[in-house]
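Peer 1: Here is a sequence together with a model predicted from it:
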Amino acid sequence: MSALLTGTPLAGRVAVVSGASSGIGAATARRLAALGASVAVLARRKDRLDELIAAIEADGGTALAVAVDVTQRAAVADAAALVAERLGPADLVLNNAGVQLISAIEELKVEDWQRQIDLNVTGVMNVIAAFLPQLTTAADAGRPADLINTSSIAATRILEKFSIYSGTKAYISHLTRLMRVELGPRGVRVASIEPGMVDTELPSHVTDPDASALMEGLLHDIAPLQAVDVAETIAFIAASPRHVNLTEITVLPTAQAV
């Protein structure tokens, strides 16, 4: 149990976590549930979601697994309807699904480019489209409402071979700023979390040998963040008083210089 947040400050809230089958998503779902939220977990891998649900329920939490591909707009809309029916309208959304495929731009790995755009951009937009009406309803009723988008330090750092991934994350970070202008006055808090090196399965998606070796080296050369570290930060954003919006948080390992 973290020394930062104790008790059940999220009791009564309904949280949705996309990309919940592993890493930051899975850790955040467990943390939000431990703090009292009912949590809907979204991802394609149903077996992973079932394991996560079992762990949350074993700890006394409430959770719902929804197997869905967030790149499919209609399927995400159906998922949002199911969440509202089973748990109630969502008032906390972690928009977290993403993929990282690193390669030199001149290699023209257009399939990898498209996969990242489909998941990191289109998938993010589909989740927003499906759940934003539930968030604005909560805000209109005077309840906390949070949309938290997972970006990356790659959104602002200039990193070789990260062109497409960094571009998608820059989109997310700037989209978050722009949405805050519209939704903040409505009472919906919009925030982005930008982690540095995290020890998750994401680096394993990298197929370029040089980039893979670089990331593996970083994981061994420094003490990287753990998924639970990022989850704690996300929970802190959500548990803040309703009038407080922690808009952009960069979380780095202490030893990570760039």
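Peer 2: Structure received.
Peer 1: CA atoms for contacts and neighbours, from now on please.
Peer 2: Fine.
Peer 1: So which bits of stretch 168-182 are buried?
Peer 2: Across stretch 168-182, burial judged by 16 or more other C-alpha atoms under 10 Å covers 168-170, 172-173, 176, 180.
Peer 1: got another, please set it beside the one above:
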Amino acid sequence: MSEIDGKVVAITGASSGLGEATARYLAAKGAKIVLGARREEKLEIIASDINKNGGSAIHLKMDVTNRAEVKALADMAVREFGRLDVFVNNAGLMAIAPLQALKVDEWDRMIDINIKGVLYGIAAALPVFEDQESGHFINISSVAGLKVFSPGGTVYSGTKYAVRAISDGLRHEVGKKIRTTTLEPGAIASELQSGTSHKESVDILNEFYKIAIPAETVAKAIAFAIEQPMDVDINEIALRPTIQDF
């Protein structure tokens, strides 16, 4: 039996890309999936597909910038399945543009989603994990959290460096019984590159993402971290296309 079988996994940003791929992949391995995202119609389709294929999935329309809604996702997992084993802080925004473009609204949005959204996920799941004396956070950073993405990625990289710092601190504080894994993906096929309104940056990203590898690549890395024995904590996984050189 897989270590994933029967585990209750909540995923933010689950309506597409990495979140959707992770939901489908873990469900196929026997996990009970709690899907959260803003686009309810997409969540309904994904949950329906999982359930039709013999898996178990429920969903909730929610926004990671709303703390109460993130808590509601964790609460739904406990209410419907009796526990919560893994919380995947996946929702993210990549709005690439030079600082001189002064896309301040997009800076604010990235901070709200990429940093505060992760913190809200921690705030929602940590009390549950502490009561259970077990649990696993999967926090999605980026290779841009290892090296500043240039040109145009200064603020985005800043948010993803923050995810790594928060994850490291969380691990030090609660790591005796609660696991924390940070993933740093490179170019992965998803909707992430469509997050900016800066035309020149859109063109650069569209060209760059021609090397992207499937979102299921990240799902497999997440599964690897989850399926380790409880006395093994996979701290970080960086993955990118072989051809990607940063």
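Peer 2: Received, thanks. Here the structure is a predicted model, which is why all the values come from computation and not from measurement.
Peer 1: Switch the buried residues of stretch 168-182 of the first structure over to CSV; also include distance to residue 98 of the first structure.
Peer 2: What follows is these, written out as CSV (distance: C-alpha to C-alpha, whole Å):
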residue, distance to residue 98 of the first structure
168, 10
169, 9
170, 13
172, 11
173, 14
176, 16
180, 21
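Peer 1: Nearest residue to the middle of the second structure?
Peer 2: The second structure has residue 90 as the residue nearest its centroid, 1.4 Å off, counting by C-alpha atoms, centre = their mean.
Peer 1: Residue 43 of the first structure touches residue 22, doesn't it?
Peer 2: No: taking C-alpha atoms under 8 Å as the definition, residue 43 of the first structure is not a contact partner of residue 22, at 9.1 Å.
Peer 1: centre of the chain versus stretch 113-129 of the first structure, how much separation?
Peer 2: Relative to its parent chain, stretch 113-129 of the first structure has a centroid offset of 12 Å by C-alpha atoms, centre = their mean, to the nearest Å.
Peer 1: residue range for the longest helix anywhere in the second structure in the first structure?
Peer 2: Counting residues, the longest helix in the second structure under DSSP state H turns out to be helix 154-174. Using TM-score structural alignment, the residues of the first structure aligned to helix 154-174 of the second structure are 163-183.
Peer 1: what's the mean distance for the matching stretch versus the second structure?
Peer 2: For stretch 163-183 of the first structure, the mean deviation from the second structure after alignment is 0.7 Å (mean C-alpha distance after the TM-score superposition for the first structure).
Peer 1: State the number of residues packed around residue 104 of the first structure.
Peer 2: 15 (other C-alpha atoms under 10 Å).
Peer 1: Return the residue of the first structure aligned against residue 22 of the second structure.
Peer 2: Using TM-score structural alignment, the partner of residue 22 of the second structure in the first structure is residue 28.
Peer 1: cool, and residue 220 of the second structure?
Peer 2: Structural alignment places residue 220 of the second structure opposite residue 232 in the first structure (criterion: TM-score structural alignment).
Peer 1: now the helices for the first structure?
Peer 2: With DSSP H as the criterion, the first structure has helices spanning 23-34, 46-58, 73-86, 110-116, 124-140, 163-183, 209-221, 227-239.
Peer 1: Would you convert those helices into JSON lines that also reports distance to residue 194 of the first structure?
Peer 2: Formatted as JSON lines, the helices of the first structure follow (distance: least, C-alpha to C-alpha, whole Å):
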{"stretch": "helix 23-34", "distance to residue 194 of the first structure": "12"}
{"stretch": "helix 46-58", "distance to residue 194 of the first structure": "24"}
{"stretch": "helix 73-86", "distance to residue 194 of the first structure": "24"}
{"stretch": "helix 110-116", "distance to residue 194 of the first structure": "17"}
{"stretch": "helix 124-140", "distance to residue 194 of the first structure": "15"}
{"stretch": "helix 163-183", "distance to residue 194 of the first structure": "8"}
{"stretch": "helix 209-221", "distance to residue 194 of the first structure": "17"}
{"stretch": "helix 227-239", "distance to residue 194 of the first structure": "9"}
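Peer 1: Tell me which residues touch residue 109 of the second structure, please.
Peer 2: Applying C-alpha atoms under 8 Å, 6 or more residues apart in numbering to residue 109 of the second structure gives the contacts residue 93.
Peer 1: before we move on, what about residue 103 of the first structure?
Peer 2: Contact partners of residue 103 of the first structure, counting by C-alpha under 8 Å, 6+ apart, are 109, 161-162, 207-208, 211.
Peer 1: Count residues in the vicinity of the equivalent of residue 246 of the first structure over in the second structure, would you?
Peer 2: For residue 246 of the first structure, the aligned position in the second structure is residue 234, judged by TM-score structural alignment. By the criterion of other C-alpha under 10 Å, residue 234 of the second structure has 17 neighbours.
Peer 1: if we can go back for a sec, centre of the chain versus the longest helix of the second structure, how much separation?
Peer 2: Relative to the centre of its chain, helix 154-174 of the second structure is centred 13 Å away, using C-alpha atoms, centre = their mean.
Peer 1: go on, stretch 106-126 of the second structure?
Peer 2: For stretch 106-126 of the second structure, the distance to the chain centre is 11 Å (C-alpha atoms, centre = their mean).
Peer 1: do stretch 194-208 of the first structure as well
Peer 2: Between the centre of stretch 194-208 of the first structure and the centre of its chain there are 14 Å (C-alpha atoms, centre = their mean).
Peer 1: Same check on stretch 178-190 of the second structure?
Peer 2: 7 Å.
Peer 1: Then stretch 80-94 of the first structure?
Peer 2: Averaging C-alpha positions (C-alpha atoms, centre = their mean) puts stretch 80-94 of the first structure 16 Å from its chain's average.
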